[in-house]
Every structure is written in structure tokens, then in C-alpha cells.
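Participant: need coordinates for the below:
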Amino acid sequence: MRNALLLFLGILNLLVLGAQEMPLEYRFGEKYNDRYRYSNLLTFAETHSGDKLLVRAYYQGLILRPKGYLIERYSPELELLDEFNYKLKGKDFVDGFVANGQIYLLFLSYDPEKFQYDYTIHQSPVGNYNFREKTLLSIPSDYVESPLDKNYYNRKFRSGFSTTVHFNKSRTAFAISLHHKKGKDNMHRILVYNNNLDKLFDIDFSAEVEEKNYAFEEMETSPDLSRVYLMGKAYFKKRRFKADERKFQYELLALSAGGTQTQTFDQPGKFSEALKPLWHKNKLICVGFYADRKDNRYNGLEYFELDPGSLNIEKSTFNPFTEQFMFDKFGKSDDKVIKNLVFKDVRFTDTGDLLFNAEEYFVTESMQTNASGGRVKIERFHHNDIVSVKLNSQGRLEWARNINKTEVTQGDGAYASYSAYTKNGHTYFFICTAAENPQLLNKERLIFKQGLSRNRNVFAIELDPQGKMSYEKIIDQQEARLPLMVSKPLVDTAEETLYFYAKRGSKKQLVAVAVK
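Facilitator: This is a model prediction of the structure:
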């Protein structure tokens, strides 16, 4: 009997160990009541004391309209410390950040009396909310629809005013790009601020837009903020194109006390796609994808090392996707193409290897009939496959893996998509899905088929340093009764913990997942 009991305990122990292979621990905060059923998570940040601060825009009325912003502060133990209802209407929220014990909310609004757009900062001490408003800059312009609107893949530069804002990864600086076109006047201005709201650069970029329109997508800075790098698409204007030519090219713009510099990356038969600038150990690295033709399909990965001062390309490497990767992604189908990849997370290992992942993202539109018989345009946001890649310190491809998934949403995308965290060469992906049993094929291909349940399981997917894949359901939908906003976590690298906001209807809570 004793031997049988020991055997049973041994088998049970093996089963438990097998079910807890990943070094992940999670904990739930208390569920709290919430009076705002309809809201969107806008900003999730950490204060200098370790408190977790988030900002939500909430909507009320028979026809839902934005009414204000709810600011919530949680302790490191996931306890709700305080809430503040900032009642503010008529402004477009751009972004928010926490620095110097203050919370900063950046807005764009139109003043019809002065015929101008205003960028304003609303600033308050954290925990002692008393907001004051400061105007950063004003831009004379007629009113236009959606001045902050942008489309990664089909940017349209119409007459009027358009603008974008980009932060560096550490959120110590942000750049505002302003483009105003009216008649023969064509103004492009770029301003950069640090998180104290000091103006670092104010560049007149108008001469360059005589030939090309610029749509910036990524921002990077040197640690001392003396150099700012903006990566984007430059669309040619006054030029005839051959059948095999593109109408745009990726360009890197560098801002410094010495002025501006630009660098291009296209080579014969290789067109850059989704390039991202990275600062690593006093090196400027640009990594992304490339196509061998003009139709936006991706054929492989590219890697550049640049001199941070001159922008001269010192090394370039091109890695075509392998046949095995294409088979893992599409199976035996020959007519599938890879495109519309958007970076989600990029990390360097201690040995200088580069781990990054991207997601297939695109937007579709359709017309539907509403309750009154009118026709309305519906936008659907698609978050599909995850592509994860490892490049060695020389930019050579070690492996590329694909996680098959299909997600589509019409509204808040915070519950869709995924988040990722890298530690010791291992990358962990977190997704929230109704799927129960994903398929793992040869430890190199994982397929999630969406289930029908309203609740959501939380899965962790691990890629080890050799690219071998495993997965684990870390939180069951019966345990996590509220779905997690997996695509908008607060990542605490010091604690190696991801904090997720969970909400449904009138209930909310925080969930912490630690990587051990």
C-alpha cells in the first residue's frame, strides 16, 4: 500500500510539474464595481513609487458619446487606491504619460473662433488631482475631418491639416509632425519635446515635402536625447513611375543640433517594409522586412547597422524567408503572401542577438444598414498571425516562427492581439482566446482556432532560444471571469511582471503575471 501511494504521489507530482512547465506566476486583484460600462483604455503607466496608473475614456448617453476620463491608481498589491473623474469634452485624446510625479494628458482640439488647432497638455500631480492646461503649440488651419487619422498602408495626403505624434520606447521624449497644405502653401514642421515639456527641436521640413510627402511610423532617440530618429514612408509626388517601381520608399530622418539628415535603404530588387530604428550599445540598428517586388508582399528580413552621426550604412544583411517557414505558415498552399506586418516587441539578448515579433494587421471597410434604414460605414480591425524572429548579432537569421491566429474586432482592440515579454533568450506571448485546444505541430507551428465562448482563456506561448515552441493555458476562463486586455499591458521590466487590466460591464480588476 505504501509503495502504491508513493507511486501515485510520484505520478501526481510529474503531472503537476508537466502542467507548470513555464516559469510564470499570476495573481488577481480584487474585483471592483465600475459605473462606466462603456470605456476604452488609453494609457497604462507606472509612477516612481510603483503604483499603477491607468486612464480610460468613458462614454454615456442613448447615443454613446465621450463624456470624460477616469483615472485609476492601483498599488503594487493590485489594490485600488483612488479614482478621479476628469470631466472633459470636445478634445481629441492623443496620448498620456507619467513623469516627475505628474500625469500628463496630451490633447488636440480645434478653436473655431481663432481658426486654429491647439496641442495642449493637461497636467496634474498623481494622487492629488488638480489639472492645469498648457498650450504647446497652435497651428492656423481650417477645420478638417480626422486630422490624427493615419493608415499604415495607403496614406492619403489631402489638402488641409494632418498630424501624428510618436514617443520613443522609454517615453522620455515625443515628436509632433505637422503637415498643412493649402493651395501653393505646403508646410511640414517637426517638433520634439522631452517629458518635462522642454522643446528639444523645432525643424522646418517644408523644403523636403516639395518632392515627397512623409508619413512617419517609428521613433528612436539616443539616451541623452541629443539625437532623434524618425522612420517613415516617403511618398514621391512629382515623378513618373515605371511599372516595376514603387511610389514610396522608407527613409530615416535624424534630428540633431547640427540639423537634419536622411538615409534610404532600398536596393535593386529589395524594397524595405516596416523598418524600425533601435539604439543599442551606441549603435543605431534598423531592422524590418523587405519585398522583392512593389506589391507590399514580404519576402524576408533585413538588418542594417548605421553610424549614429553620419547615418552611413556600415553593414546590411538580407535574410529570405525559408521554405520551411512558408510551409509552417501556409501549409501546401502556393498562392499565399505575407504582408501588413506591424512590429509589437523588439528585444536584444545579453549576447547581442535580436528577438522581435510582429503581427499581421489590416483594416477592412463595409457598408451596413442601421436601425433607421440609413447606410453606415463599418470598420473592422484584423489581428492575425504572429511572426517571431531571431537574428544573431551579425544580423543573420537564426530562425523564424509563425503562430496562426485570426482575430477581428469592430471596436475596442485591447482584448484582441497579444503582448510579449523576453527573458534569458526566451520569448513569452500572452493571448486571450476562447479556444480550448490549440494545435502544436512539430514544436514549430501553433494554430489557434477561435471558440464560441463569451469568456476567455489566457494562454502563454513560449519560444526558447532555439526556436522550439510550447504553450500552456495559464489562466482558465472559469478562474478569470473578466476578460483581460492582453494587447495593452503595463510591462515592469524591473519586476519582470506584466500587469493586465480586466473588465466587463460593471466589474474590473488588475491581473499580474510574473516571469520567474
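Participant: contacts, neighbours, all on C-alpha from now
Facilitator: Noted.
Participant: leaving out the residues flanking it, which one is nearest to V126?
Facilitator: Ranked by C-alpha to C-alpha, 6 or more residues apart in numbering and with sequence neighbours excluded, the top spatial neighbour of V126 is Q102, at 5.3 Å.
Participant: list the contacts for that neighbour?
Facilitator: By C-alpha atoms under 8 Å, 6 or more residues apart in numbering, the residues touching Q102 are Q123, S124, P125, V126.
Participant: which parts of the chain are helices?
Facilitator: Ranges of helices within the chain are 2-19, 323-330, based on DSSP state H.
Participant: make CSV from the ones you listed and add mean neighbour count and distance to G160 to it.
Facilitator: CSV is the format used below for these (neighbours: other C-alpha atoms under 10 Å; distance: least, C-alpha to C-alpha, whole Å):
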stretch, mean neighbour count, distance to G160
helix 2-19, 11, 58
helix 323-330, 17, 42
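Participant: can you tell which of the ones you listed is closest to G352?
Facilitator: Ranking those by their distance to G352 (criterion: C-alpha to C-alpha) puts helix 323-330 first, at 23.5 Å.
Participant: what does that closest one contact?
Facilitator: Identification of contacts with helix 323-330 by C-alpha under 8 Å, 6+ apart yields K336, A400, R401, N402, I403, N404, E444, R445.
Participant: spatially nearest residue to the third one (excluding sequence neighbours)?
Facilitator: Residue nearest to R401 in three dimensions, not counting chain neighbours: S388, with 5.2 Å by C-alpha to C-alpha, 6+ apart.
Participant: near the one you found, how many other residues are there?
Facilitator: 23 (other C-alpha atoms under 10 Å).
Participant: surely it meets N402?
Facilitator: Yes. Using C-alpha atoms under 8 Å, S388 is in contact with N402, at 6.4 Å.
Participant: one more to put side by side:
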Amino acid sequence: MKKIIICLAFSMLTWHSFAQDIPVKITKSELFKDEYKNSNIVLVEDDGSGGVVIVRSYAGGIFSSGYGYYFEHYDSNLKLLKEYEYQSKVKKEDKKIYRSILGVIMNGKEINMIEYIYDKKLQSVTFNALTSNINDFDFTSKELFNMNSKDAESGNSGKDRDAGAQMIINEDKTAFAITVDIKDKNSETHKIYLFDKALNQKIDHTFKRDIKDRKFIYENIDVSKDGNTLYLLGKVKTDEAKKKKDGGRYQYELTRITSTDEKTQVFDTDEHYAASLKTIIFQDRLTCIGFYSDRNDSRFKGISYFELDPNSLAIKKSKFNPFTEQFMIDKYGKDKDKELKNLRFKQLIITPQNEIILNAEEYYEVYTHVMTQNGGGYDRWTYHYDDIVSAKINSDGAIVWARNINKRQDTSVYGNPFFSYTSTAKGADAYFFINTGEKVRKIRKDRIEFKEASPKRSNLTVIRINENGDFDYREVLDDEENEVPFMVAYGELTGDSVFFLGQKGKKKQLLKLTL
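Facilitator: From the prediction side, this is the model:
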């Protein structure tokens, strides 16, 4: 299954120090080759003995069908201890059966894959847990629940972005929810189940909002830290909100769901526009955070913050923080009354002090129709991954610091895994891992800009923003030191470490960076 093509009898366990004092411990696996060219890390979990279990997903290409997972157990030096391939191929007699894996969660030494099965012949949708111990990888199946397929909205319907089924795991990885969009022309309806990591069902709930599906924009569902409560956030376009003179023509609704009841809190962004919000759950408070504008839904002037009581949902605080002067200087070279556009959320991180580090990226797509010499033409899309936006929000909802890190990356490949970045935090500091070119470009007003690198040749760089909002950076790995470039867009975090998969042609390698 996996063929070792080059053996590297080392693990780079030394601390590197450059001009910038950002200590990073580097560990690499041996180079290897898979049967399937493309795969992604979907889970990294400590094994309790210093090692890790890594799960990678893959899908068959033009000449092969089905999908599957590689399960790999490594020691602390990324030496492979055990491996297993779970493969699902479509059999001839099963042409009317569609299978997929919604997600993976671990319970001690056990791995649970949550499987979705659509049977066209039986007109049923079934959700199973495929469970195995990491020592033998002998999977057994257990049905969690099922429903009539006529009730479930297909994920390929194209009607709204919450169609289909989704699995949500809480931050502490102790519980997960499965939500299924239910067909209903007149109401936004979801069937939601909550399980703990041992597969015990905690909640079976039907969420229903008496408004047409297209007028309810599903934002996110979150599971509480204790694994007993669900929070569903929606952006709702009501007739009352449409009559507003200023601000967005919508309202936000946060619903708290337990095994015994459901309650909803409505809140508005007043005269501001807030394109989207994210829910963050603490032990004693509940927050919704996002970007806002004073003009429209695509340009942003600052960060909005709402704090609610996690039980009653009473609104305790509501703030709209303009971006700081330092942030505007980072972005434009001087303090200008401008607004950002095309921001999308990346990681939201909670510090040990219960502060929020909000990270985003300036992402947009450009369409061009290219004419050829023979009078024909073709369409071309370019995907831009530009500036990194990061801000720390304290427990009172105020901005501690906000920084814009200038970055320019564009590609013709949608979802290019070598572009963008992965972020994390240690203590009060924020860290960003990106691929860069050979030189950092100086731009006006004593600023710098990280330029794009070729996906096949790039240097892996770490950027740090400290507790005061000052940032520095250093090169972690030079292109000449690497057999493969690493997919910085899809890093997986565990403890103080971030894991990346590298790939060049058929060669692959795992990288562990520990702060």
C-alpha cells in the first residue's frame, strides 16, 4: 500500500535560531509514496504515549473510483509504527447506494468514522459509526439513526449552503453533532442529533423557523465545551428588518438547544452591516464576533462583538470596534478612512487568558475571458490569497491589537493547498505559517510584503505577533532543505504542534513544527 522510496535516518530535533528569535522544533517523517496522489490530513490526535495518530483522506481519480482513509500511528519522532487503509469502492450491485464520511473523532484508543449512506432503492438515509481500536484497525459498524430520504435535502440541491448533512465537533473533542437539512419549502428546518465521543446520544431535536429557506442564512452550529448544549446561529431576512433605514436588512438569531428545551435571542447590528458572525463558547460566557461595515456587506471597517449569557441568552455587551490606527498604517501606509473588502474567516483562537484571536484572509476570485489568435477564447479564473488580518479581543470585547500582514499570492488552481496559511497561538502570542519566496519585499512607509512562491518551490516561514501587537518572522525551512513543499493551508493542530503534509509529484512527507 505505502512504498518507502527514500529512507531518512534522522528526525530534526534541534532548536533553530536565526536573527529573529522564534524557536521552532522541526520533526520530519521519512519520505513515502501512496497509491493515490492527493490526500489531506483530517485528524491529528495524541496517542497518550508521546506519539500521534494521523488520519488522511483521499479520493479516487479518473482511473479509479471510491474514496478512503489512511490511518497512521507514529511515535514522537514521526517514525511509523502501524498503518491501515480503509477503502470504500462502489460495487456494481451498489450503483444506487451513495456513501461518504462526514468526519472522524477519537475516544481514547478508539477511532470513530461517521458514515453517511444514501440508498436510492430503499429511499433511506442512514448514519453509522465505524469504530476501531488503533492497535488493530478492525472496524465495526453501529447505526446512529436513519430517516426517509424524501425528508432530507440533498447536498447537491444547490438551493442553499446548509443543504445536506454536516458533522460538528466541539473544541475539546468530547462531543459531536450531526445536522441534516430537511426539505420544507415554507420553513427553515433542521434535524439535529448530539452524541458524546463514546457514541451515546444526548439530543434528538428538530429546529424549525417559520420563514422561507432562502431567507434564513445558516451561519454555524456549535457544541458547548461540556458537550450538553447546542447553539445555532442564523442570519435572518425578515420583513421588519427590510424596513430599516440604516444598516443591514437582516437580524441575527442565536438559538440554544438542550435535551429539554429551546430558546432564541434576536439581536441586530443597528446601523452597521455585518456580513457574517461566528460563535465562540467559553465556560461562563458566549460571544458572537465578526467584521462590520458602515456602507455595505462586502467592505469592513472594524470588528463587531456581542456577549450573551450562555444560559438565558441575555445580551450583556454589544460593541463595534473600528480597526486601530496601527492596522490602517499596516494596510495603507498611513491612517486612512478606508474599508477592507473580501475578508473570510480563518482560525478563531482562544488564549489561556480567554482572549480571542480573530484571523482572516483577504480572499477573492477574478474571472477573465481570454481571446485566442484564431478567434476563439476560454474562461480563466484566478484565486487571490492576499493580506492576513489578525486581531486580539479581550474579555471586555475591546481590541487589544489589530495587525495587517501584507501578502500577495494568486493561483489558477482552486483551493491551492500550498497558498494561504495556518495559524495557532502559544501563551499570548499568535503564529502564522506560510510559504514565501526567497526575498521579503519592502514597500512604502517602512512596511514589508511577503511575496508568493511557486507551489513547487517555496520557503516555509513563521510569523509571530506578540502580546503587544509587535510582529517578527523567520524562515523555518528553506526550499533547498526540502524534498517536498508543504501544504500550509491545511495544517492540523494538537497541543503546541502543527502538522503539515508535503507533496511533490508522488513523493510525500509529514512535518511537525513544535513551538
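Participant: superposed, what's their TM-score?
Facilitator: For this chain pair, the superposition-based TM-score is 0.82 by TM-score structural alignment, normalised by the length of structure 2; 486 aligned residues with a C-alpha RMSD of 3.6 Å.
Participant: what is the equivalent residue in structure 1 for Y431 of structure 2?
Facilitator: With TM-score structural alignment as the criterion, Y431 of structure 2 lines up with Y428 in structure 1.
Participant: not counting its neighbours along the chain, what's nearest that match?
Facilitator: Of all residues not flanking Y428 of structure 1 in the chain, E462 sits nearest, at 4.6 Å (C-alpha to C-alpha, 6+ apart).
Participant: neighbours around the one you found, how many?
Facilitator: Neighbour count of E462 of structure 1, defined by other C-alpha under 10 Å: 21.
Participant: and what of E253 of structure 2?
Facilitator: Neighbours of E253 of structure 2 under the rule other C-alpha under 10 Å: 18.
Participant: which position in structure 1 pairs with it?
Facilitator: That one, E253 of structure 2, aligns with E251 by TM-score structural alignment.
Participant: quick one: the residue lying closest to that match once chain neighbours are set aside and L200 of structure 1, what's the gap?
Facilitator: Of all residues not flanking E251 of structure 1 in the chain, T264 sits nearest, at 4.7 Å (C-alpha to C-alpha, 6+ apart). As judged by C-alpha to C-alpha, to the nearest Å, T264 of structure 1 and L200 of structure 1 stand 25 Å apart.
Participant: does the match of E253 of structure 2 touch D266 like I think?
Facilitator: No. Using C-alpha under 8 Å, E251 of structure 1 is not in contact with D266, being 9.2 Å away.
Participant: what sits against H188 of structure 1?
Facilitator: By C-alpha under 8 Å, 6+ apart, the neighbours of H188 of structure 1 are S177, L178, H179, H180, D204, F205, S206, V209.
Participant: if we go to 7 Å?
Facilitator: Neighbour list for H188 of structure 1: L178, H179, H180, D204, F205, S206, V209 [criterion: C-alpha atoms under 7 Å, 6 or more residues apart in numbering].
Participant: can you check S100 of structure 2 too?
Facilitator: E115, Y116, I117.
Participant: trace the last one over to structure 1, please.
Facilitator: Meaning I117 of structure 2. In structure 1, I117 of structure 2 lands on S109 (TM-score structural alignment).
Participant: from D412 of structure 1, how far off is the nearest residue in space to its match that is not next to it in sequence?
Facilitator: Leaving out its chain neighbours, the residue that sits closest to S109 of structure 1 by C-alpha to C-alpha, 6+ apart is K91, at 4.8 Å. Applying C-alpha to C-alpha, the value for K91 of structure 1 to D412 of structure 1 is 19 Å.
Participant: neighbour count winner among the two?
Facilitator: More crowded of K91 of structure 1 and D412, by other C-alpha under 10 Å: K91, with 16 against 13.
Participant: that one maps to what in structure 2?
Facilitator: Here K91 of structure 1 is matched to R99 in structure 2, going by TM-score structural alignment.
Participant: surely its match touches I114?
Facilitator: No. With contacts counted by C-alpha atoms under 7 Å, R99 of structure 2 stays clear of I114, the gap being 10.7 Å.
Participant: ok, the aligned residue in structure 1 for V236 of structure 2 - contacts?
Facilitator: Aligned by TM-score structural alignment, V236 of structure 2 pairs with A234 of structure 1. Contacts for A234 of structure 1 (C-alpha under 7 Å, 6+ apart) come out as K212, N213, Y214, A215, F248, Q249, Y250, E251.
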